[in-house]
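Q: give me coordinates for this.
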Amino acid sequence: MIIGFKRTQIKPATVLRYLAFIMEIVISKVCCSSVINVSSAANLTKKRKKILIIYVNIIPYNKIMTKTILIYDNQRSEWDSVQSIKTNLLASYNLLENVQYEEYSITIDTTSHELYCIYERIVKSNPDKVVFVDGVPHPSVIIPLFKSENFKDKFEIIFHIYGDFTIKLSEWANIESVLKDFNCKFLCASPKQVDLIKKFIIDSDENVELCPFAIDSNTYFHSEDLRKNTRHQLSIQDDEIVFCYTGRLSYQKNIHSLINYFYQVYRVFRLKCKFYIIGEFDDLGAPFIGKHFPNSYYFNKIFDVYKDLPEIFREKLIFTGKLSSGELNKFYNASDLFVSFSVHNDEDFGMSPLEALATGTPCIITDWGGYSAFRSEYCKTITTKIEIDSIKIDFSLAAKETLKVLHSKFPRKEVSDYYQSKMTQKSTTEYLKNMKTPTRFKGFSEIMHTTNSSFKANPGSPLSDSKICMNAYSDLYKRLYSSYES
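A: Modelled structure (predicted):
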């Protein structure tokens, strides 16, 4: 606190009385909110027709500068969604006020010596928080060095959790004993992921919290001019309905079911439409239940599906390949409906649906994992249920909801504004600002160690039950991912 006053002819005793009066106000304000309005103090003196001016400057508790270490891989991720998430998270952190940052990059090529040098700098910095912005490489490469006796004050450790948490249980288990010396927070991207991660952590209520990922509103936005120009460039007529999917063309994303849905919508409803499928193929299967595919397997599977379709429909089904974010924004704006039927166990959030919604494009998506968080009148979610060897999707409901959404003709600006107000970088900053103080980490739960043991015992098919049938979901899978289904 700084108090000063101008030279004046007022007697010293009078000055002291004014100081006592102002200090009384200051103390009462500090007790309530740790702040005093300087201009009101000046007004008080004016009301008494004196020329005394007192300057009071108090730094409130919640304005004290904190020191935060941000750790992430500064190389571009091979996953476009992860790269986008990482970039937007860093932008969200930089919007926080009264935080002093130090940033360190750890990549898969970082040597042991370089890791130790980073650790020494962190020790010297004596931060309030250490934040792991992404999960590759896993935090376990440096966490073992964080032994609490090496730090003057224990800092909080914050982890942003991605969809690969279950796959990397072994790495998490390796750092359990070290984490028990710290207050830890596991930030999850969606409410259903919060439910999943809580199953892995003892007394998890104070250690697991929601912090959604965000989109960059300068990259994905609504524009009627962009919609009009893009549709003109693509020779899309005004009365044509455009469906789109963006993302990986993978078994994990259920593209074979998506194409069949597109065909049934076209065949049954006789719509004048086009279907754009945007992205690259991969051969990632369902390793949790032992489905592993050879190179080009899924491309060949989709090609076989494509060949069996009537030629008149094949002309309306367009594969564009991978597009830049700028091109994606154009296609989203040109589209009338985004559709995705992913039921992948890594579906912790869903960047593609959010990007589409941010441009004003309504969605039909599965009620699964992170997708469920987007549910609204503009985004219909379709019932899912884990069965013996598959996850059932209610496609009849999908067809009905498709017609409802198309007939609703929501104003695109209205759709865009709704999601832009909820899931941009500034929104994530608010979650970070209001994050509850983490408590001491008590360890991982019994089901976490049971799942980890299953991965070690049967790495090729850790969550399957061959006693039922090949590629059947085990009871353990159902216990874990019951959080993700409808």
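
Q: contacts and neighbour counts: CA atoms only from here.
A: Fine.

Q: isn't residue 136 right next to residue 74, touching?
A: No - under the criterion of C-alpha atoms under 8 Å, residue 136 is not in contact with residue 74, lying 10.5 Å apart.

Q: and this one, so I can compare the two:
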Amino acid sequence: MKVAIVYSFKPSEWFSCTIINKNLREAYETVYDDIMYIDYTRKRTFEPDDIKKLAESDVEKIIFIDHQPTPIGFLDYLKKKYPDCFNRLEYTIHIFGDFPLFMPEWRTVFDLLDGMPLKFVTASEKQRKFITKFIKQEELISVCPFPVDSKKFNFRIESRNEARAKFGLTDEFIFLYTGRLTFQKNITCLIESFCELDSQELLPPNSLLYIVGGVDSLGVPYLGANQLLGEYFRSIQKTLEKFPLSKDKVVLTGRVENDELNTYYNLSDCYTSLSTYHDEDYGMSVAEALCSGLPAVITNWAGYHSFQLEKHPEYCQLVSTDISRTGPTFDQEDYRNKLGSQDYLKYDRTEISKIYQQNFSIKACAEKLENIQKSEAVPFQGTTGFMKRITNEQFLRGIEVFKSEATREFNDLYFEAYDVYAG
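A: Predicted structure coming up:
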């Protein structure tokens, strides 16, 4: 069988999406021998000759694997120019975390695909539940994690020893966060909790907190609360100044290259994240850390929930979360109890790495994708009334669709949409 995979050949400004894109292609290359790749740029442009070749080919399925742009321009052109081709294809769309930001476009995409055999693939179970609020047919939505390159992210005791020697580490216990340093990732809360537990001697001796990543100014766009460049970094610095005895135990590395990340995963001892980012559909950093054998203490928010495996829940401890008018929250006491319990000291890293690679590696995800593609595709029957409501509101209010104008906090529509992400 021949399939077409559509994505932007130019890397995304979101580096994690670029990695996800590459790993998904590798997974599909394991499933299919004959793949036609089509460039659909960030500006919604494509080569008409590519669409013509698609129409003249024996491609049976078309798979969209990128987060942006939505398939709206591609599908509209294909349907108008080559209706016979459009009507004979089966469609698969991988859904990313930015889905809620572009509801009017997605509604048009779904109108174009009405009646067509269609499959949706989400990266986590909670995202699947989220998408069911907008799609009438729950059976169209499958789950396959975004794959991790296990050749790059793995645990080897030799690599750990080399990495720790390189950084001059001996008996230090390293807590690690990797990813963007941004308001909704709760980096200041992470620092506060670490410093307070350290001052109370509730952490392993000689504990350090490594924070690996660059600062952004994203703020909370849904509330129109963007930050000035450097504003969040100043918040981090102010937080550190509150803990003069512990601040030197927090190491801010800045952004590092992707090829260096496995070094940090191997030299560290426990991964931790307090992210309550609204559209945390998955968590590539968490997946890479676990595949590198790190036990984790993370929030039970959105896609993070899927990292706690049913047969081995102890390897990834989840911190309770909730939603409020001011946004998602996490239980600080629960987090401090889990970090202070030091249960993460008990586990064998080689075993953790092995188990998570069995679930999240490119090979493991290829098997899941193959099963999804073998399943019967049924005709798409449209969207829910809830999606129509959000789309209409977004036409009027843009990205601030979930903001109450009266209180400038989150409105009832937000609670109706995001209740499934808390836990």
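
Q: now do the shared contacts for residue 136 and residue 74 of structure 1.
A: Here residue 136 of structure 1 and residue 74 have residue 107 as joint contacts, going by C-alpha atoms under 8 Å, 6 or more residues apart in numbering.

Q: between the two, which one's more packed in?
A: The neighbour comparison of residue 136 of structure 1 against residue 74 (other C-alpha atoms under 10 Å) goes to residue 136, with 17 against 14.

Q: how about the counterpart of the more buried one in structure 2, secondary structure?
A: Matched by TM-score structural alignment, residue 136 of structure 1 corresponds to residue 68 in structure 2. On the three-state scheme (DSSP: H, G, I helix; E, B strand; the rest coil), residue 68 of structure 2 is labelled coil.

Q: and the strands in the stretch 101-250 of structure 1?
A: 129-132, 156-160, 183-188, 208-210, 241-246 (DSSP state E, counting those that start in this stretch).

Q: of all those strands, which one is nearest residue 314 of structure 1?
A: Taking C-alpha to C-alpha, strand 241-246 is the member of the strands of the stretch 101-250 of structure 1 nearest to residue 314 of structure 1, at 14.1 Å.

Q: what's the closest one aligned against in structure 2?
A: Strand 241-246 of structure 1 lines up with residues 173-178 of structure 2 when matched by TM-score structural alignment.

Q: how much does that stretch stray from structure 1?
A: For stretch 173-178 of structure 2, the mean distance to aligned residues of structure 1 following superposition is 0.6 Å (mean C-alpha distance after the TM-score superposition for structure 1).

Q: on that earlier part again, quick check: closest non-adjacent residue to the match of residue 136 of structure 1.
A: Of all residues beyond its chain neighbours, the one nearest residue 68 of structure 2 is residue 42 (6.2 Å), with distances taken as C-alpha to C-alpha, 6 or more residues apart in numbering.

Q: tell me the spacing between the equivalent of that neighbour over in structure 1 and residue 413 of structure 1.
A: Matched to structure 1 by TM-score structural alignment, residue 42 of structure 2 sits across from residue 108. Separation of residue 108 of structure 1 from residue 413 of structure 1 (C-alpha to C-alpha, to the nearest Å): 42 Å.

Q: tell me which of those two has more neighbours.
A: Comparing residue 108 of structure 1 with residue 413 by other C-alpha under 10 Å, the one with more neighbours is residue 413, at 16 against 11.

Q: hmm, the more buried one is touching residue 222, no?
A: Yes - using C-alpha under 8 Å, residue 413 of structure 1 makes contact with residue 222 at a distance of 6.4 Å.
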